[in-house]
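Enquirer: Whatever this is, show me its structure:
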Amino acid sequence: MEKRIVIATHAMFSEGIASSLKMIFGDAVPVECITAYVDLSVDYQDKLEKIVSEHDYEHAELVVLTDILGGSVNNEFMGLLDKYNFHLITGINLALLFEVVTCPAEDLTANLPSIVEQAREHIVLCNELVEAKAAAAADDQLAELNEF
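Expert: All right, here's what the predicted structure looks like:
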């Protein structure tokens, strides 16, 4: 079983994140990018449906990654979930993309819930990390002083 990965986002975001992926993995990982609503002459509803309807489900898992829940791109794919057996994940980030890319196709269905959870852990307000580190350092200093 193979795996087909489609990144579908508003504007050029899909190409940008795919470029970062290529920087790490080179050309070894083919992904398809949909830059939705850039060309207003394109019928994106039709284009997105063709991706799903013409996919070879017998030989490959289809994973579609979109940018935002409730956005038009994701909503178009959401409307196709009851007709086609593909994986739709929204809120793409590089950590999520790395995990999807490196997961073997035959393990994808079982591993997607944990992959999504791991990707969520990479969304962090770093200020809180710095504050926690400073507080821990202060606690350590206080503990050292109390030892005397």
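Enquirer: make it CA atoms for all contacts and neighbour counts henceforth
Expert: Fine.
Enquirer: element containing the spatially most central residue of the chain, please.
Expert: Residue closest to the mean C-alpha point of the chain, counted by CA atoms, centre = their mean, is Ile92 at 3.1 Å. Using DSSP states H and E, Ile92 sits in no helix or strand.
Enquirer: Tell me which residues touch it, please.
Expert: With contacts defined as CA atoms under 8 Å, 6 or more residues apart in numbering, the neighbours of Ile92 are Leu65, Thr66, Asp67, Ile68.
Enquirer: Please give the structure of this sequence too, so both can be compared:
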Amino acid sequence: MANQFLIATHGRLAEGFYESVKFFNSQIENVHYLNAYVNHNDFEMEFIEKVKELSGLSLIVFTDIPGGSVNRIASKHMATFGYKVISGINLSVLLELVFSTENMNEETIERLVTSSREQLVFMNKLIEEMEGKEFTDD
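Expert: Down below sits the predicted model:
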């Protein structure tokens, strides 16, 4: 059974991530999202309903801010519903996980999260270092 992914964030960020995933594969059906605090004030109830809808499936929940209310709610219910939570979502790691054919066990998730930390790059510094290297390689 395919892994299921639920993106839950403050505001409409979750929907934006979802639409970006659909941009890369419009046929994808295992990605879901919840925009917190946009249409309803009881995000926790809405979250629990969505998780129940996806219960029985291998579920990974992505949240935006590790210390934020969305993540606290997701983390609060992970033992009850048996899903995994990854916080600090970015598009690179989301795409890597969603399009991976690997079994999303804890080791795989930890490896992908660790590799995603290297994807946050200060480009000015990187380009400066690369340009400096070009001149010293001759």
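Enquirer: returning to what we had before: please pull up the equivalent of the residue nearest to the centre of the first structure in the second structure.
Expert: In the second structure, the residue matched to Ile92 of the first structure (TM-score structural alignment) is Ile89.
Enquirer: ok so, going back, now do the residue nearest to the centre of the first structure against Val101 of the first structure, distance only.
Expert: Per CA to CA, to the nearest Å, Ile92 of the first structure is found 13 Å from Val101 of the first structure.
Enquirer: what comes up buried for the strand or helix carrying Arg111 of the second structure?
Expert: Here Arg111 of the second structure sits within helix 106-116, counting by DSSP H and E. Neighbour-count burial for helix 106-116 of the second structure, counted by 16 or more other CA atoms under 10 Å, picks out Ile109, Leu112, Val113, Ser116.
Enquirer: and if you look at stretch 72-85 of the first structure?
Expert: Buried residues in stretch 72-85 of the first structure (16+ other CA under 10 Å): Ser72, Val73, Asn74, Glu76, Phe77, Leu80.
Enquirer: swap in stretch 34-53 of the second structure?
Expert: Buried-residue list, stretch 34-53 of the second structure, by 16+ other CA under 10 Å: Leu34, Asn35, Ala36, Tyr37, Phe43, Glu44, Phe47, Val51.
Enquirer: Go through these and flag which are in strands.
Expert: Residues of these located in strands (DSSP state E): Leu34, Asn35, Ala36.
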